[in-house]
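Q: Just to be clear, the model below is a prediction. Sequence and coordinates:
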Amino acid sequence: PVGERIIAQARTVLQESHNLISLAEAGKDPLGSVLAVGAIYTVGPYLFPRLVTRLQKLAPQMPLYIDESYTANLRGKLASGQLDAIFVALPFTEPDVVTRGVYEEPFVVLIPEDHPLAGHARIDPAELARHRVLLLGEGHCFRDQVLEACPGLQQAITDSYARGLSVLEGSSLETLKHMVASGLGITILPKSAADTAQYGRHHLLVKPFAEPVPQRTIALAWRASYPRHQAIDMLIDALK
């Protein structure tokens, strides 16, 4: 218990030191210095190109330091003051942290053009357990959200492990897309990651889910004590 209190106090001191630096910068120009922003792996590659382009127009004197990682790592860096704000998928709760949903994103199914599901206008989640579905590895919150939306997949994974079989996984959404393009199986993606132009016009198909469509809410989180409020507002405005 004593050790835990010491660690907690050390984190508080570190956070306050970062707040003092931010306060000094805010006193000058809240949009005139670097903003450290993090995002989970399944958001960053698809969000930052649009965000950076918009911010260059809205706040050209506020460059971004960007960090992509797992939710747990981003949570720690936000708490310690290493990051000023993070983009995460809800649910996300943390003491003394403000969280605001900024957009919702539906899930879609990526399949090869010659797959048995290619003729379906919409995909019923219950059908997926009968096919080889490629997933992100453990630790990715998007994997957990997919399994929650498609409970049959979780049972299929459990059955595979029970039979001593491996489950096909990828390290990133782009890796999953490459494997689908090679004919290894199908996968589920957030809609922002479903661009297939690099694989040719008809090689891959993006299919919507049947109602109710599974989706995720992406939120921006920042410390309640963070003084550069205008910088946070600018991040949110840049997404509109």
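A: Cool, got the structure.
Q: from here on, contacts and neighbour counts on C-alpha atoms
A: Will do.
Q: Confirm Thr12 sits in a helix?
A: Yes - note on Thr12: a helix contains this position according to DSSP: H, G, I helix; E, B strand; the rest coil.
Q: Now for it: which residues touch it?
A: The neighbourhood of Thr12, defined by Cα atoms under 8 Å, 6 or more residues apart in numbering, consists of Ser80.
Q: okay, now the one to match up with it:
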Amino acid sequence: MTQLPTLRQLQFIIALAEHGSFSRAAEAVFVTQPTLSAAIKELEAILGTVLVERGARGAVLTPAGDVVLERAQRVMTEAEDLVVAAQAAGEPLAGPFRLGVIPTIAPFLLPQVLPALRSRFPELELFLREDLTDRLFEALRERRIDAALIALPYDAALIETHAVWSDEFLFAAPPDHPLASKAKLSPDDLTDEPLLLLEDGHCLRDHALAACSTGSARSDFAATSLHTLVHMVKSGLGATLLPRMAVDAGLVDRMGLEVRAFDPPVAGREIGVAWRKGSARADEAIQLGDAIREILEAPAA
């Protein structure tokens, strides 16, 4: 029968690749350096090839070591998924859960829902990461996070989503803007209207352009955050579209801006939860999304 590497040996080669030193790798996995070195030599014997070039300045993986490292990371991730799936079957949404959130949602949604989530799932330990959608999807595929709160629609390979909440777009401008006092505001009014939007890379920019069928955004004044964006509008640089979620959370309070809904309302984006296709935590991601919807739908106390 073929002798197989142990998970411990795979953990050691991963640590060695990360730290580039037997001593630092041993410290990271809480063993002595001789123990780690012996385990790597045993792994090389099992596989019949040299995995590590040892030198005075540290340790570097050979080409064979790089191949083994890639597969070792997959095996360790699958092993972690096995543990997570077994634990989730016994008690869903308990223990660590790594949740990504995009910047145009995080500061406005999380303060509202986190206290209620803690009350509903007292054993849940949420670890939050804020980042742009593309980078969160990469983290999902690489199993560095379990789920992400994003804005839909957004298609991506190997990612599945579940809609949670509709977020309407509102028009925001200085009081003296020509559209600020229009009796009935339509998305058609924004045709050829220069809009201040977030910089490329923020999905909110694409959703805003799609919602109003306009391609004339002021890219020379693109903002890095919604807070920067509203200050640009306050300074008289132009008008913008804001998600109602952010407005309701107080983004434009005391800014002196005219904020208006469209007639009919513009459904700008859906807030949704995303996860890696085939993830052992897919059911938990959906359950978390549904819990957030229920919290948002609950009448204010």
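A: Great, that's in hand. Only a predicted model underlies this, so the values are computations on that prediction, with no experimental measurement involved.
Q: Which residues belonging to the top strand by length along structure 2 are considered buried?
A: Within structure 2, and with DSSP state E defining each element, the longest strand by residue count is strand 258-276. Across strand 258-276 of structure 2, burial judged by 16 or more other Cα atoms under 10 Å covers 258-262, 266-276.
Q: And stretch 124-134 of structure 2, by the same measure?
A: Of the residues in stretch 124-134 of structure 2, those scored as buried under the neighbour-count criterion (16+ other Cα under 10 Å) are Leu124, Leu126, Arg129, Glu130, Asp131, Leu132, Thr133.
Q: Now do it: which range of structure 1 does it align onto?
A: Counterpart in structure 1 of stretch 124-134 of structure 2, with TM-score structural alignment as the criterion, is residues 62-72.
Q: quick one on the thing from earlier: against which helices or strands is the longest strand of structure 2 packed?
A: Contact here means 3 or more Cα pairs under 8 Å, 6 or more residues apart in numbering; DSSP states H and E; on that basis strand 258-276 of structure 2 packs against helix 133-141, strand 147-152, strand 159-173, helix 203-212, helix 282-297.
Q: now, which of the buried residues of stretch 124-134 of structure 2 lie within strands?
A: Here DSSP E is the test, and those give Leu124, Leu126, Arg129, Glu130 as lying in strands.
Q: Please tell me how far the alignment partner in structure 2 of Pro125 of structure 1 sits from Leu237 of structure 2.
A: With TM-score structural alignment as the criterion, Pro125 of structure 1 lines up with Pro187 in structure 2. Per Cα to Cα, to the nearest Å, Pro187 of structure 2 is found 20 Å from Leu237 of structure 2.
Q: One more: Ser181 of structure 2?
A: Here the criterion is Cα to Cα. By it, Ser181 of structure 2 lies 18 Å from Leu237 of structure 2.
Q: These two: which has the busier surroundings?
A: For Ser181 of structure 2 and Leu237, the more surrounded residue by other Cα atoms under 10 Å is Leu237, and the numbers stand at 18 against 12.
Q: for the more buried one, helix, strand, or coil?
A: When the structure is split into helix, strand and coil by three-state DSSP, Leu237 of structure 2 lands in coil.
Q: Equivalent analysis for Ala157 of structure 2, please.
A: With three-state DSSP as the basis, the three-state label of Ala157 of structure 2 is coil.
Q: next one: Pro96 of structure 2
A: For Pro96 of structure 2, the secondary-structure state derived from three-state DSSP is strand.
Q: what's around the aligned residue in structure 1 for it, how many residues?
A: Applying TM-score structural alignment, one finds that Pro96 of structure 2 aligns to Val34 in structure 1. Here the neighbour count serves as a burial measure; for Val34 of structure 1 (other Cα under 10 Å) it reads 16.
Q: and Val34 of structure 1, what does it touch?
A: Counting by Cα under 8 Å, 6+ apart, Val34 of structure 1 touches Met62, Pro63, Leu64, Tyr65.
Q: give the contact list for the third one.
A: Residues in contact with Leu64 of structure 1 (Cα under 8 Å, 6+ apart) are Val34, Leu35, Ala36, Val37, Val52.
Q: Next up, the contacts around the nearest residue to it once chain neighbours are set aside.
A: Nearest residue to Leu64 of structure 1 in three dimensions, chain neighbours excluded: Leu35, at 5.0 Å (Cα to Cα, 6 or more residues apart in numbering). The neighbourhood of Leu35 of structure 1, defined by Cα under 8 Å, 6+ apart, consists of Met62, Pro63, Leu64, Tyr65, Asp84, Ala231.
Q: where's Leu35 of structure 1 relative to Met234 of structure 1, distance?
A: With distances defined as Cα to Cα, the gap from Leu35 of structure 1 to Met234 of structure 1 amounts to 11 Å.
Q: Please consider this matter closed, and thank you.
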